[in-house]
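**Q** Structure, please.
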Amino acid sequence: MSRAALLVLADGRFPAGGHAHSGGAEAAVEQGRVRDAGDLAAFCRGRLHTTGLTAAALAAAAAHGHDPLALDEAADARTPSPALRAVARRLGRQLMRAARATWPGPELDALAAARPRGAHQPVVLGLTARSAGLAPLDAAYAAAYESVGGPATAVVRLLSLDPFEATAVLARLAPEIDRIAERAAAAAHGTVDGLPAASAPLLDITAEAHAARRGRLFAS
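**A** Got it, this is the predicted structure:
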């Protein structure tokens, strides 16, 4: 196992398309729920413990070796918003392209063939980690960090927030990211049906409105 592969996978410059998405932060800024670093911290914490946990568990389960098609169906069931399901599949398709170029393998090829329009991004992320020789815990870390790193980066652009403040938010969340990743990796040893299904209804609601909004900076 090369731990450096985790750094490549989690790097914001990895060409997986995440830079075009705010994880719901743009809608939160528009509605006045995120105005400063304190609000960003609350937003990221809420996202980490809900959709972040769910994504991390799906990723860890894929890295563990669970059937990716069953996990893709489980991801669908855990994503009530049609807009967010579409986003997850678009991101999954983009990540799949990058993953097959970087760490090619038969399992990635099989999932790409079975889901030509894209599987859910956390499932692809976990399978990518597996192809890179990483452990389920590594996949969980990548997904958990992504759940907060994306919104933090987006808010820097949306509010012209001091990037030092945004980075400090992420640093202070580190112990909670540890706990979420460990919980997700432990859940991956169980059944697909037993994986966490934490949700954030407000993110689902605002995602639908955001998808129809003209002039948005981010795709989601």
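
**Q** drop to CA atoms for contacts and neighbour counts, all remaining ones
**A** Fine.

**Q** Surely R35 touches L159?
**A** Yes: with contact defined as Cα atoms under 8 Å, R35 reaches L159; the gap is 7.4 Å.

**Q** Find the residues that touch each one of the two.
**A** By Cα atoms under 8 Å, 6 or more residues apart in numbering, R35 and L159 have these common neighbours: V29.

**Q** buried residues in the longest helix seen in the chain?
**A** The single longest helix within the chain, with elements called by DSSP state H, is helix 136-159. Neighbour counts over helix 136-159 (16 or more other Cα atoms under 10 Å) mark 136-156, 158 as buried.

**Q** now stretch 64-71
**A** Neighbour counts over stretch 64-71 (16+ other Cα under 10 Å) mark H64, H66, P68, L69, L71 as buried.

**Q** Could you also give me the structure for this next sequence, so I can compare it with the first?
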Amino acid sequence: MRAFTQLLLLADGRFPSGGHAHSSGLEAAVARGRVRDLGGLRAFLRGRLRTGGLVAAAFAAAACARPEAIEELDEELDARTPSPALRLAARRQGRSLCRAAQVVWPGEHVTRAARARVCQPIALGVAAGAAGLTPDEAALLAAYHAISGPASAAVRLLGLDPYHVHALLAELGDECDEVAREAATHARGPAADLPAASAPLLDVSAEDHAAWEVRLFAS
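**A** Below you'll find the model as predicted:
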């Protein structure tokens, strides 16, 4: 039961990892008219889950399974993130997560991850391992974060009913589980063989968003 509590802690949007400051590309999509309503949000979340969400989940699972390989995993994740703005956002979130994990689940691997300034999915996997979770659970956390973050941002950006937004998250639950299972199958394989699903429009949007003088979210 203790491990389940740790899972809930890491999944909780109130965990002090800085995720609330990021829309994961949704702010730019809303501003450019690509997401206007609940239906548009559904399409955005599904696309993000199957691309960046799959990659993040696979790397989180791998970092949980092999925390001694975080530097190699971090390099491979960088190679799959062509946008400098997205790499910077991922490192900032990783740093925040490591700071929290050093207090909540202190240990050798968490300290190494903090010193290496790893990206958020790597930090999440290391934190999950330190909390006693499995690679499968780390993958599920990363897949869930891929959709829960922008879903929360949608309430502010579009003024959507939070009940309907959470109903949408529940609707996507089976798909989230499926992506997490697929990601976890790569956990112990070579880092170079981890998924490299891409979302070019998110990369372009991240660079667009980073140039704005005024914005609600950091990414």
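
**Q** care to give me the TM-score?
**A** TM-score of the superposed chains, computed with TM-score structural alignment, normalised by the length of the second structure, equals 0.97; 217 aligned residues with a Cα RMSD of 0.9 Å.

**Q** picking up where we left off before, the helix or strand following the longest helix of the first structure aligns to what range in the second structure?
**A** Per DSSP states H and E, helix 136-159 of the first structure leads on to helix 163-172 as the next helix or strand towards the C-terminus. Alignment of helix 163-172 of the first structure against the second structure: residues 162-171, by TM-score structural alignment.

**Q** what's the mean deviation for the matching stretch versus the first structure?
**A** Overlaying the first structure shows stretch 162-171 of the second structure at a mean distance of 0.8 Å from the equivalent residues (mean Cα distance after the TM-score superposition for the first structure).

**Q** Show me the contact partners of that stretch.
**A** For stretch 162-171 of the second structure, the surrounding residues in contact (Cα under 8 Å, 6+ apart) are L38, R42, I147, S148, A151, S152, V155.

**Q** Spit out the contact partners of the last one.
**A** What it means is V155 of the second structure. Taking Cα under 8 Å, 6+ apart as the test, what V155 of the second structure contacts is D161, P162, V165.

**Q** that older thread, helices - which of the buried residues of stretch 64-71 of the first structure land there?
**A** Checked against DSSP H, the buried residues of stretch 64-71 of the first structure include these in helices: H64, P68, L69, L71.

**Q** how about these, which pair is most distant?
**A** The most widely separated members of those, counting by Cα to Cα, are H64 and L69 (13.8 Å).

**Q** quick one: which of the contacts of V155 of the second structure is most hemmed in?
**A** For those, the largest neighbour count, defined by other Cα atoms under 10 Å, is 19 neighbours, found at V165.

**Q** and the gap between that residue and L41 of the second structure?
**A** Counting by Cα to Cα, to the nearest Å, the gap from V165 of the second structure to L41 of the second structure is 9 Å.

**Q** anything in contact with each of those two?
**A** Applying Cα under 8 Å, 6+ apart, one finds that V165 of the second structure and L41 are jointly contacted by A151.

**Q** Check which helices and strands the strand or helix carrying V204 of the second structure sits against.
**A** Here V204 of the second structure, judged by DSSP H and E, is contained in helix 200-210. Helix 200-210 of the second structure sits against helix 26-31, helix 84-104, with contacts defined as 3 or more Cα pairs under 8 Å, 6 or more residues apart in numbering; DSSP states H and E.

**Q** could you give me the residues in the first structure that the shortest one aligns onto?
**A** Residue correspondence for helix 26-31 of the second structure in the first structure, counting by TM-score structural alignment: residues 25-30.

**Q** Can you give me the buried ones in that stretch?
**A** Buried residues in stretch 25-30 of the first structure, counting neighbours by 16+ other Cα under 10 Å, are found at A25, E26, A27, A28, V29.

**Q** Stretch 167-184 of the first structure too?
**A** Buried residues in stretch 167-184 of the first structure, counted by 16+ other Cα under 10 Å: T167, V169, L170, L173, E176, I177, D178, I180, A181, E182, R183, A184.

**Q** thinking again about what came up before, including distance to A57 of the first structure, could the buried residues of stretch 64-71 of the first structure go into JSON lines?
**A** Shown next, in JSON lines, are those (distance: Cα to Cα, whole Å):
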{"residue": "H64", "distance to A57 of the first structure": "10"}
{"residue": "H66", "distance to A57 of the first structure": "11"}
{"residue": "P68", "distance to A57 of the first structure": "13"}
{"residue": "L69", "distance to A57 of the first structure": "15"}
{"residue": "L71", "distance to A57 of the first structure": "10"}
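
**Q** does F217 of the second structure sit in a helix, a strand or a coil?
**A** State at F217 of the second structure, reduced to three classes by DSSP: H, G, I helix; E, B strand; the rest coil: coil.

**Q** got the contact list for it?
**A** Listed by Cα under 8 Å, 6+ apart, the contact set of F217 of the second structure reads A21, H22, S23, E27.

**Q** Also L124 of the second structure?
**A** Contacts of L124 of the second structure (Cα under 8 Å, 6+ apart): A60, G94, L97, A138, A142.
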